[in-house]
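Chemist: Got a sequence here, can you build the structure:
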Amino acid sequence: MFNFIMKTSMSKYMQVTGTPHHLVLYSFSALNYPLKFVNNKHINKHNIKSLPSLSSSLMLSARLDSASCCALRQNNGVGIIGGVSVLSTLIFLEKLVLWSSRNGNNNGVPFIVCSDPTLRQEAYTSSCYSNTGLDGFLVSENLRSKRVFLEQGGARCIVMPCHVSHALYGEITLGCGLPFLHVAQCVAMELKEVGFRPLEAGCGVKVGLIASEATLMAGFYQQELHNQGFEVAMPDKATMERIIKPAMKCLKKKDIEGARNLLRVAIQGLLVRAANTVILASDELQCLLPYDDPLVKYCVDPMDALARSAVKWANTAN
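Modeler: Below is the predicted model:
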């Protein structure tokens, strides 16, 4: 068993507790100084050099047991199921702390994080097309066990900052008695509150959606947007093959500028089709454009909506 205190940019201090098979991070002090890698409005993870090694050393694979102690005692604690990308999970934590510290709130939101880097991208993408196979069952069971652990750890609300994991939302939430915020619901409801007007006569308000093939095929973003009365514009097959997928490959090759240029083309293509705004529902494309890029004002990061919804819930529960 180990127990130590880690100084972090996400809060003044963070406690790390666990065993070689089990790790939980939770905050217990408010943010009282600027975040280290927030560029005004947007975090640019592609300029971060040190976080991947840090996250790899701290976010250990989790094998959960019911004997774990209750980490949170507050009635507004948020439990966070880490996604495929550990770095994206850390960025979500930054967003959560950033939004919770707005309007002079120095207390922040108490949270617990459970992350398992052994669940690789390949396992998710193969299982999220259809959750009827063995892989889908194993992944949903794994994530559901993390949800149960967070509940036992004192969380009173659950969030999952991973797009593709929401394809298994129904299975993961099975038997859950706590609020479990859905990222697509959060972003769709926020966009509804904006009050967009149609850009084309005779058409409804149109929202662009850029995501990985697995997320698009899962269909939960489209469903939630339709539920709020939006039309959804997505890249066609040619755009996916010639622009979106090559952009992902550029990122793997560390060709950031090449990926940015391709993403700009994809966004402009949806704006030309009269989309009022474009949702970037992809961990890979998250924060890819610099904050001062002219196209940023037309884009929405669903993880910001999820973080704001979690903060809103926590403030209400408190």
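
Chemist: can we go C-alpha only for contacts and neighbour counts from here?
Modeler: Noted.

Chemist: Straight-line length of stretch 224-243, end to end?
Modeler: End-to-end distance for stretch 224-243, by C-alpha to C-alpha, to the nearest Å: 25 Å.

Chemist: Off-centre distance for it?
Modeler: 19 Å (C-alpha atoms, centre = their mean, to the nearest Å).

Chemist: What of stretch 173-182?
Modeler: Using C-alpha atoms, centre = their mean, the offset of stretch 173-182 from its chain centre is 17 Å.

Chemist: what's the span of it from first residue to last?
Modeler: So stretch 173-182: terminal residues 10 Å apart, C-alpha to C-alpha.

Chemist: Please list the residues outside it that contact it.
Modeler: Residues external to stretch 173-182 that are found in contact with it (C-alpha atoms under 8 Å, 6 or more residues apart in numbering): Arg144, Arg147, Arg156, Cys157, Ile158, Val159, Met160, His166, Tyr169, Leu306, Ser309, Ala310.

Chemist: check which helix or strand covers the second one.
Modeler: The one in question is Arg147. helix 134-152 (DSSP states H and E).

Chemist: helices or strands up against that helix?
Modeler: strand 78-81, strand 111-114, helix 121-128, helix 169-172 (3 or more C-alpha pairs under 8 Å, 6 or more residues apart in numbering; DSSP states H and E).

Chemist: let's see this one next to it:
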Amino acid sequence: MEKTLGILGGMGPMATADLFKKIVSLTKADCDNDHIRVYIDSNARIPDRTQAILYGGESPLPYMLESAKKLEAIGADCLIMPCNTAHYYYDELTKAVHIPFLHLIEEAAKCVPEGRHPGLLATSATAQTGLYARAVEKYGFELVVPDEEHQALCMDCIHQVKAGQTPDRAVFGSIMQNLRDRGADIFIMGCTEIPLIFEWLDLKDDAIDATEALAKAAIRFCGKEVRE
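Modeler: The predicted structure follows:
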């Protein structure tokens, strides 16, 4: 039975659009009617997750709870959320609804190939709270994170994307090189702005796109086939 999908979005809007685009492009469909019905609540007023988690800023949880409940009320059979850092609040969100809520980070962790050493490209909050470290550890991997200097540069690049700006290739390249120097041989795009950086800079490095992993999981959950 086909299911309707709800996207708890807005964190940020461009990342939400990227997820929806990937759902559409990755769904095996011959016409419009073959696609999934999708409800999107892109609430850009949700407070910054990193500011809340690390620096005591306003909590985004009440806003996310409102969005999740709204999506369930209008008929979503399943929820997804294109923001890695927001999964810090995943348990509270799942308790507030009565429908399945696919986990972005878990879907990405499943994609790490055997024998590889994943390096994380993500917000400081995602890195420091261990969201990815715990997820990949379940599959037998040890996560590599940037040093403090390059993590700060990664945050700068993410903020540039949110402002509609393309990060400097050399700066972003230095972050990836720092991860390589620390033992990584594959990257996890662990912030939903990171795939946009790869796209805009036309990067071909071996990497796991968490947004794409979530899109594929949502397509399958909703009863459709993934276009390979």
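
Chemist: now what about the TM-score between them?
Modeler: Scored against TM-score structural alignment, normalised by the length of structure 2, the superposed chains reach a TM-score of 0.85; 224 aligned residues with a C-alpha RMSD of 2.8 Å.

Chemist: on that earlier part again, of all the helices and strands packed on helix 134-152 of structure 1, which gets the most neighbours per residue?
Modeler: strand 78-81 (a mean of 27; mean count of other C-alpha atoms under 10 Å).

Chemist: Contacts for that one next, please.
Modeler: Taking C-alpha under 8 Å, 6+ apart as the rule, strand 78-81 of structure 1 contacts 109-115, 143, 146-147, 150-151, 155-161, 310, 314.

Chemist: how far does stretch 107-126 of structure 1 stretch from start to finish?
Modeler: 41 Å.

Chemist: chain center to that stretch: distance?
Modeler: 9 Å.

Chemist: same deal with stretch 207-219 of structure 2?
Modeler: That offset, for stretch 207-219 of structure 2, works out to 8 Å (C-alpha atoms, centre = their mean).

Chemist: any idea how far Asn76 of structure 1 lies from Met6 of structure 1?
Modeler: Distance from Asn76 of structure 1 to Met6 of structure 1, by C-alpha to C-alpha: 23 Å.

Chemist: ok, now Asn106 of structure 1?
Modeler: From Asn106 of structure 1 over to Met6 of structure 1 (counting by C-alpha to C-alpha), the distance is 20 Å.

Chemist: ok, now Gly83 of structure 1?
Modeler: Distance from Gly83 of structure 1 to Met6 of structure 1, by C-alpha to C-alpha: 22 Å.

Chemist: who has more neighbours, those two?
Modeler: Between Gly83 of structure 1 and Met6, counted using other C-alpha atoms under 10 Å, the more crowded position is Gly83 (26 against 14).

Chemist: Which residue in structure 2 aligns with the more buried one?
Modeler: Applying TM-score structural alignment, one finds that Gly83 of structure 1 aligns to Gly10 in structure 2.

Chemist: my guess is its match meets Ile40, correct?
Modeler: No. Using C-alpha atoms under 8 Å, Gly10 of structure 2 makes no contact with Ile40, being 9.1 Å away.

Chemist: Buried residues in the helix holding Arg147 of structure 1, which are they?
Modeler: 135-136, 139-140, 142-152 (16 or more other C-alpha atoms under 10 Å).

Chemist: State the next helix or strand along the chain beyond that helix.
Modeler: Assigned by DSSP H and E, the successor of helix 134-152 of structure 1 is strand 157-159.

Chemist: Please enumerate the strands of the stretch 1-150 of structure 1.
Modeler: All strands of the stretch 1-150 of structure 1, identified by DSSP state E, counting those that start in this stretch, fall at 2-6, 14-19, 22-27, 78-81, 111-114.

Chemist: Check which helices and strands the first one is in contact with.
Modeler: To tie it back to what came earlier, the one meant is strand 2-6 of structure 1. Using 3+ C-alpha pairs under 8 Å, 6+ apart, strand 2-6 of structure 1 sits against strand 14-19.

Chemist: Read off where the strand it packs on ends up in structure 2.
Modeler: Going by TM-score structural alignment, strand 14-19 of structure 1 lines up with nothing in structure 2.

Chemist: tell me how far that strand is from the chain's mean position?
Modeler: Counting by C-alpha atoms, centre = their mean, strand 14-19 of structure 1 comes out at 22 Å from the chain centroid.

Chemist: Next: stretch 296-315 of structure 1.
Modeler: Centre to centre, stretch against its chain (C-alpha atoms, centre = their mean), the figure for stretch 296-315 of structure 1 is 10 Å.

Chemist: tell me which residues of that stretch are tucked away?
Modeler: Buried, per 16+ other C-alpha under 10 Å, within stretch 296-315 of structure 1: 296, 299-311, 313-314.

Chemist: what does stretch 164-181 of structure 1 give?
Modeler: Here stretch 164-181 of structure 1 shows Val164, Ser165, His166, Ala167, Leu168, Tyr169, Glu171, Ile172, Thr173, Phe180, Leu181 as buried, counting by 16+ other C-alpha under 10 Å.

Chemist: repeat for stretch 279-297 of structure 1
Modeler: Neighbour-count burial for stretch 279-297 of structure 1 [16+ other C-alpha under 10 Å]: 279-291, 295-296.

Chemist: List just the nearest of the residues you listed to Met248 of structure 1.
Modeler: Glu284 (6.9 Å; C-alpha to C-alpha).

Chemist: what's the closest residue in space to the closest one that isn't next to it in sequence in contact with, if anything?
Modeler: Among residues not flanking Glu284 of structure 1 along the chain, Met248 sits closest, at 6.9 Å (C-alpha to C-alpha, 6 or more residues apart in numbering). Met248 of structure 1 sits next to Ala259, Glu284, Leu285 when contact means C-alpha under 8 Å, 6+ apart.
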